[in-house]
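Engineer: Quick one, what's the 3D model for this:
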Amino acid sequence: MAVDTIPETAVSPRPIAPTRRQQIKLFRIYNHYRLVVSLVLLGLLFVDPENFYNRFRLLEYYQAGVAGYLSLNAFIALAILAGFRPSHRHITISILLDILVMHGLLFTSTGITNGLANLVIVSVAAGNILTPSRMGTFYAALAAICSLGISGWAVLALNEPADDIVRAGSLGILYFAAAFILQNISIRMMRSEALASSRAKSIAELEKINQQIIQRMRTGILVLDRYGSIRLANAAAEELLSGATDNGHTHPEHLMSLPQALKLGLEDWLNDPRKRIEPFQPSPTAHFLQVNFTQLDEDRGDQILVFIEDMSKVTQQAQQMKLASLGRLTAGIAHEIRNPLGAISHAAQLMEESTHLDQGDHQMLDIIRRHSRRVNGIIENVLDLSRRRAANPDLLEIGPWLREFREDFLQTRDNKTTHISLEIHPDLPPARFDKSQIEQVMVNLCDNGLRYSQQRIGEPRISLHADVTADGERAYVDVRDFGPGIKAEDRSSIFEPFFTTDKSGTGLGLYLARELCEANQAHLSLVEDDQPGCCFRITFAHPGRMI
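Structural biologist: Reported below is the predicted structural model:
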């Protein structure tokens, strides 16, 4: 699983500016503030006009400045509303204009003693928030110089008291204090936000990696509540449990409910958490599954984590170990068995040439030859299992491959008497498998099907059907014959080694076929339905989730 760590280089050590989106958002808010201020200034001209006429130095210029300031802010607001995205340069010019316009209004009104001087502090503060860099210090310096210039001009030209210079100096100190404090606060906030953003991005990446790992795991994982409702299911869980409806024609996007056997297992575990749940099959064509439950939250216990294991893998490993030992044993004694077996077969051939044999003797010789071939076949099959090579899967389209297989197989049979019908779904997903190994499985199933169909209906006939599983992501192939079928008591044993209902068979054909399917992460099963004969299904693995 992925380790939850944050790279040291993920966070920039010195973020000096807000992000582009933050800048635009903050500037939009600041422009709304400027628009309100300009409207208030314009409104004050009409509230007490006589007072303005008596006190203001250059009233006409002041009125023109207020009207121009309102027009500028209104134009910028309309441009932003229309989708204009101001750049860093536009923001800088806007702050500089604000400082200059405010001091122009101070100059044309009553000077530095006017309350408009307090609005300059807001402009300097906004500039340091929007551009927390050396430019913010320049805003404070420009504002301080303009304030000192206005107060100095008033003292020299208008004989104003020198207190205005002291007030201008105090305002300059406030400008620089606001600049330094807000720069420090803004940088700290942006560093914190950058760190949070970086960690959120890292967590999102880790979550994505973990999601990919969980989805590609071959162990099924479910998250349930205490009532059995599914909160989360990975792809393997859907694939293992969807076998419960693989005969249907629906295409569920997710598992909607638990199989009945799993519900009963959950109830038993809730009653006794120490109890081990017995393996179960979601459907007759599905694998045996082993489930384990655990609580996600020990204190609350409202969510339950379920691990679903495919028991066929454990069974396959045990059988492989058994067959490996059997193969070594067979390889060791094959020579010793074949020598006397060859002598028995040769003696039977010589005896058959004798002219002194009656009908009973010929029957006995036939038994000797038949069972000699059977013993030799058993040895060959076990040796083949012990020498089986690893699968080399390729991504193939099922439809073209199945048509090609049918043509090749018919060439090995009597085309005039052998009938193989073929039905292929038009939208089959591809499958990944070793072509030669699956063809060996298909040959085995087709040979068996033709033989049993011949016994029951008098002609070798089978049907091949390729379709899509209920989850819509995997393909399967059915091989159906028209023979006598398999007895109910034998259905659970047909894939076991050396089990056979045919006196001439070795009992290893279906076992070898299932082993080859499992080597390709496919599954061979017997479909139990009301149709005549037998139907064997090869369900291929999801091509994107094979490991």
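Engineer: Please make it C-alpha for all contacts and neighbour counts, starting now.
Structural biologist: Fine.
Engineer: Which secondary structure state does Val291 sit in?
Structural biologist: strand (DSSP: H, G, I helix; E, B strand; the rest coil).
Engineer: Now name the helix or strand holding Ser453.
Structural biologist: helix 435-457 (DSSP states H and E).
Engineer: Buried residues, that helix. List them.
Structural biologist: 435, 437-439, 441-443, 445-454 (16 or more other CA atoms under 10 Å).
Engineer: Let's compare: structure for the following, please.
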Amino acid sequence: MSGRFLAREIADHPTASDWRVLRALTAYRWIVSVIALALIYLDLAGQALGVIRSDVFLIVALATALHAMGATVTLEMRRPALDAQTLFQSIADMTGVGLWMWATNGVASGLGVLLVFPMIAASLLLNRRMVLLVAAVTSIGLLALESLRTLSSPNAQALTEAGLLGLLMFAMGLVSHAMAGRARRSEALARQVGGDLVSLSRLNESIVARIRAGVVAVTGNGTVQLVNPAARRLIELDTSIHGQPLDAVTPALGAALARWRADPNIHMDPIPLPGGRALSAQFVRLGWGDYAPVLIMLEDADALAQQAQQIKLAALGRLSASIAHEIRNPLAAISNAAQLLEESPELSEDDRALNAIVRRNSSRIESIVRDVLSLSRPAPGAPIPIPLHAECSAHFEQFRESGQHEHCQLDLHQIDKSVHIVADPDHLRRILTNLWENSCEHAASRPVRLRIAARSDGEQVTIELSDNGPGIPTDVVEHVFEPFFTTRSSGTGLGLYLARELARNNGGHLDLVSARPGARFQLQLPAGNSVHHETLTA
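Structural biologist: Purely as a prediction, here's the structure:
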């Protein structure tokens, strides 16, 4: 930053410190004028300063006092501009001191020291050109003063002293101006760095606030310095914990931090919290030393486990789909060969029975392959309004006629015939088929009674599907929607998983709401153009 730019900044945008310098110069002027008037009043001016012309000395003292008074007014008004006030007042001060020196013994009187403060003030507030102007005016005035004095009494030494004093004004002005410029550059840099730090701090706070993981910053003595909203949710905090000890806020996390400080390489198990939840914590030291500040990253351990499970299942699904695709071609050849063999007139009854087994199991494998492929390539649906009662009734007849579900009965009395849903018809049939097959195959008694009830709130239709079976074992409940999980040797473990995925594809959701006695699933789908009723009772 150049001196010219700094001078322009001072002129256009003077700071409070600039006005304080001018105020100090005005106070200095008051003090000098009061002392001068006091010396005149006490008749000590001649003795103390060697005053030769007391009338001139008095006039200059009064003028200096009036100058101080006027400067006080303009200073409070801040009019005219700072640089204009400084230039005028500095030259006026130099002139006044010069006249005092003329009224005394000149340079020998020692009053030249009064030029120092006005010169420094001008150097701090004016640009270099104006500083040189003030120094030049002062030097020329001093030389002119001593030249006039030497006309009556020649004194070469006085001229030399006046010249040296003028050089001192130049040197003092330039050095003070350079030091002031450096100080202003440092101040400007400090303001810029301070602004950058504030902006960076706000940016960091904004980023930390939007991070999904919990973030807690702890000082070296274990005091909470920062906590983001995600961490507040994970730790279940209702009040501010800034400045509180971490041990007092969450003892489990505080104990984990203490263990990590003792051994940073320790394997950190999930941190248990009240309510059966657990947190996964990562600790990062922010600095050097054992008691440097620490950044703690928190995540829900259960959510991480679910994500890992989803990644594993996705990889398994892709692998299974690849295998299923390779199986499909030879399976088609086997099915075609079995069909051609069935048409042979020379086939015995025993061979026909064996061929029927081949065809039946080929169809079963084809169904499994189709389900597996649907995991990786879900078919896009075409949702339309569907009358729920009529669709369930018609599809159940087809379900019973499949040949293996004659013992199943369906109760639709708790579905109002006006209730409509919005879904893909094929997807809805597959969801119902998978749920009904699951109930019929696990039923311990005959007949199997299936019940469907529904209620609509205008936007969503909640469908509850239940049976009279034994229900689902407690240790199996959390796994029922996982792909490839089954408790039967003949099952694929894809039925309920596919049913949930199809529900999601249609803007709905499928959940197990009661495991026993009798399984009860809840299916939510968008409502269609129906007359809305509350039809489900407790």
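Engineer: What does the TM-score come to for these two?
Structural biologist: Taking TM-score structural alignment, normalised by the length of structure 2 as the basis, the two superposed chains have a TM-score of 0.61; 441 aligned residues with a CA RMSD of 5.6 Å.
Engineer: that older thread, and the following helix or strand past the helix holding Ser453 of structure 1, what does it pack against?
Structural biologist: Per DSSP H and E, the first helix or strand lying C-terminal to helix 435-457 of structure 1 is strand 461-468. Counting contacts by 3 or more CA pairs under 8 Å, 6 or more residues apart in numbering; DSSP states H and E, strand 461-468 of structure 1 packs against strand 419-424, helix 435-457, strand 475-481.
Engineer: of all these, which lies closest to Met190 of structure 1?
Structural biologist: Ranking these by proximity to Met190 of structure 1 (CA to CA) places strand 475-481 first, at 53.0 Å.
Engineer: Mind giving me the packing neighbours of the closest one?
Structural biologist: helix 435-457, strand 461-468, strand 535-539.
Engineer: So what touches the last one?
Structural biologist: For strand 535-539 of structure 1, the surrounding residues in contact (CA atoms under 8 Å, 6 or more residues apart in numbering) are 285, 445, 474-481, 517, 522-528.
Engineer: all helices in structure 1, in order from the N-terminus.
Structural biologist: Taking DSSP state H to define them, one finds helices in structure 1 at 20-47, 49-55, 59-81, 88-108, 116-130, 134-157, 163-216, 235-241, 260-271, 311-352, 359-386, 398-411, 435-457, 509-519.
Engineer: how about CSV for those, with distance to Gly228 of structure 1 added?
Structural biologist: What follows is the helices of structure 1, written out as CSV (distance: least, CA to CA, whole Å):
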stretch, distance to Gly228 of structure 1
helix 20-47, 44
helix 49-55, 77
helix 59-81, 51
helix 88-108, 56
helix 116-130, 53
helix 134-157, 60
helix 163-216, 21
helix 235-241, 14
helix 260-271, 7
helix 311-352, 23
helix 359-386, 43
helix 398-411, 37
helix 435-457, 38
helix 509-519, 31
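Engineer: Of those helices, which is nearest Arg300 of structure 1?
Structural biologist: That would be helix 260-271 among the helices of structure 1, by CA to CA, at 13.8 Å.
Engineer: Okay, buried residues for the closest one please.
Structural biologist: Leu262, Gly265, Leu266, Trp269.
Engineer: Mean deviation, it versus structure 2?
Structural biologist: In the superposition against structure 2, helix 260-271 of structure 1 averages 5.6 Å from its aligned positions (mean CA distance after the TM-score superposition for structure 1).
Engineer: want to throw the helices and strands packed on strand 475-481 of structure 1 into CSV with distance to Ile203 of structure 1?
Structural biologist: Output for those, formatted as CSV (distance: least, CA to CA, whole Å):
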stretch, distance to Ile203 of structure 1
helix 435-457, 42
strand 461-468, 37
strand 535-539, 37
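Engineer: Quick one: closest of these to Thr501 of structure 1.
Structural biologist: helix 435-457 (11.7 Å).
Engineer: circling back to that earlier point, out of the buried residues of helix 260-271 of structure 1, which one sits closest to Ala179 of structure 1?
Structural biologist: Checking the buried residues of helix 260-271 of structure 1 one by one against Ala179 of structure 1 (CA to CA), the nearest turns out to be Leu266, at 64.3 Å.
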